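Trainee: Build me a model from this:
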Amino acid sequence: MTKAGGVRTLPSEPAQARRFGRVRDAQATALLEDYVELIADLLADAGEARLVDIARRMGVAHPTAAKTINRLKRQGLAMSEPYRGIFLTEIGMQMAERARVRHRLVVRVLETLGVPTDVAEADAEGMEHYVSDVTGRAFMKFIDAYGQFGTIS
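Mentor: You can find the predicted model right below:
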């Protein structure tokens, strides 16, 4: 918020607390979204999602990946069967799809702004978790208005 003359003022305490709370919520789910999105991709590509492959692709140690997979299971997002790898529940599949849609949307916005695709893909990995539905709809309107004309430079 700004006063006349461009001096910045703090938002009200409740408004600021809501903003920070939203960021904390997004941070808490970001890791889970990354894992379910990767599991869905591995299942679609290779027909299986093994813990060793998940750990490698996430760039983490095997025990770290196992801990997160157990968290996914506790939250009803994933399941596993002996000797068969990791699978997503219906809720996990829905979470993966929402994350994938937000990721693609952020990539498209960045590309429309003139960001190279490889950079847009990397930047979208973090940004996708913080895009609200309201912002997502605004992004879609932006892409509809400007995306058809190439990039804005």
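Trainee: okay, CA-based contacts and neighbour counts for the rest of this
Mentor: OK.
Trainee: Longest helix of the protein, counting residues only.
Mentor: helix 13-46 (DSSP state H).
Trainee: In that helix, which residues are buried?
Mentor: Neighbour-count burial for helix 13-46, counted by 16 or more other C-alpha atoms under 10 Å, picks out 26, 30, 32-43.
Trainee: can you check stretch 131-143 too?
Mentor: Quick answer for stretch 131-143 (16+ other C-alpha under 10 Å): 131, 136, 139-140, 143.
Trainee: Select from the residues you listed every entry located in helices.
Mentor: 136, 139-140, 143.
Trainee: Need the residues you listed in a markdown table (columns: distance to residue 84).
Mentor: Supplementary listing: those in a markdown table, determined by distance: C-alpha to C-alpha, whole Å:
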| residue | distance to residue 84 |
| --- | --- |
| 136 | 36 |
| 139 | 39 |
| 140 | 39 |
| 143 | 41 |
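Trainee: Another for comparison:
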Amino acid sequence: MRFARQREADRTATAEDYVELIADLLREEGEARAVELARRMGVSQATVTATVGRLQRDGLVETKPYRGLFLTDAGRAMAEAAKARHDLVVRFLIAVGLDAETAEQDAEGLEHHASEKALVAFARFVAKAETDRA
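Mentor: Modelled structure (predicted):
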């Protein structure tokens, strides 16, 4: 069971990373292109093409000829949830004493593998730490 959960978390992590990056590119640059995904993710164009194809089949991404990649409503929801979870994990890591740069780096892996119970505990800890600091 534990290994199956890990494999599913890895698949979900990839989808979340892609939709989050697509959302960032759309917001920052007005477009998301496969070549830019490959560059930022540090993977080949072929890897991006295969992953985007899976995201399309899963109903998270749409492609438009000569216009790049777009998120569906489901893709936008996944991107927003992934960003919120990432931000929570960063805030938690900073609250327990990590510097901001390390917290950002470490959150990239932790955000996808923390259970809902852990995230609730992180949120509770962060809320108390931020209240105590104020």
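Trainee: quick revisit: the buried residues of helix 13-46 of structure 1: which two are farthest apart?
Mentor: Among these, the pair separated by the greatest distance (C-alpha to C-alpha) is 26 and 43, at 25.0 Å.
Trainee: What is the following helix or strand past the longest helix of structure 1 packed up against?
Mentor: Using DSSP states H and E, the next helix or strand after helix 13-46 of structure 1 towards the C-terminus is helix 51-58. Counting by 3 or more C-alpha pairs under 8 Å, 6 or more residues apart in numbering; DSSP states H and E, the packing neighbours recorded for helix 51-58 of structure 1 are helix 13-46, helix 62-74.
Trainee: now the alignment partner in structure 2 of residue 131 of structure 1: how far from residue 85 of structure 2?
Mentor: Here residue 131 of structure 1 is matched to residue 114 in structure 2, going by TM-score structural alignment. According to C-alpha to C-alpha, to the nearest Å, residue 114 of structure 2 stands 9 Å off from residue 85 of structure 2.
Trainee: corresponding residues in structure 2 for stretch 78-94 of structure 1?
Mentor: Residue span in structure 2 matched to stretch 78-94 of structure 1, by TM-score structural alignment: 61-77.
Trainee: Residue 25 of structure 1 -> structure 2?
Mentor: Match for residue 25 of structure 1 (TM-score structural alignment): residue 8.
Trainee: how many other residues sit next to the counterpart of residue 92 of structure 2 in structure 1?
Mentor: Under the alignment (TM-score structural alignment), residue 92 of structure 2 pairs with residue 109 in structure 1. By other C-alpha atoms under 10 Å, 21 other residues sit near residue 109 of structure 1.
Trainee: Contact partners for residue 85 of structure 2?
Mentor: 111, 119 (C-alpha atoms under 8 Å, 6 or more residues apart in numbering).
Trainee: Tell me if it really is in a helix.
Mentor: Yes - counting by DSSP: H, G, I helix; E, B strand; the rest coil, residue 85 of structure 2 is part of a helix.
Trainee: ok so, going back, ok so the match of residue 92 of structure 2 is a helix residue?
Mentor: Yes - under three-state DSSP, residue 109 of structure 1 falls within a helix.
Trainee: Would you mind confirming that it is in contact with residue 137?
Mentor: No - Residue 109 of structure 1 lies out of contact with residue 137 (C-alpha atoms under 8 Å); the separation is 11.6 Å.
Trainee: Could you check how far residue 89 of structure 2 is from residue 129 of structure 2?
Mentor: For residue 89 of structure 2 relative to residue 129 of structure 2 (C-alpha to C-alpha), the value is 14 Å.
Trainee: repeat for residue 10 of structure 2
Mentor: 30 Å.
Trainee: who's more crowded, residue 89 and residue 129 of structure 2?
Mentor: residue 89 (27 against 15).
Trainee: Just list the residues touching the more buried one, thanks.
Mentor: 103, 107, 110-111, 119, 122.
Trainee: If we use 7 Å, what do you get?
Mentor: If a contact means C-alpha atoms under 7 Å, 6 or more residues apart in numbering, then residue 89 of structure 2 has 107, 111 as its contacts.
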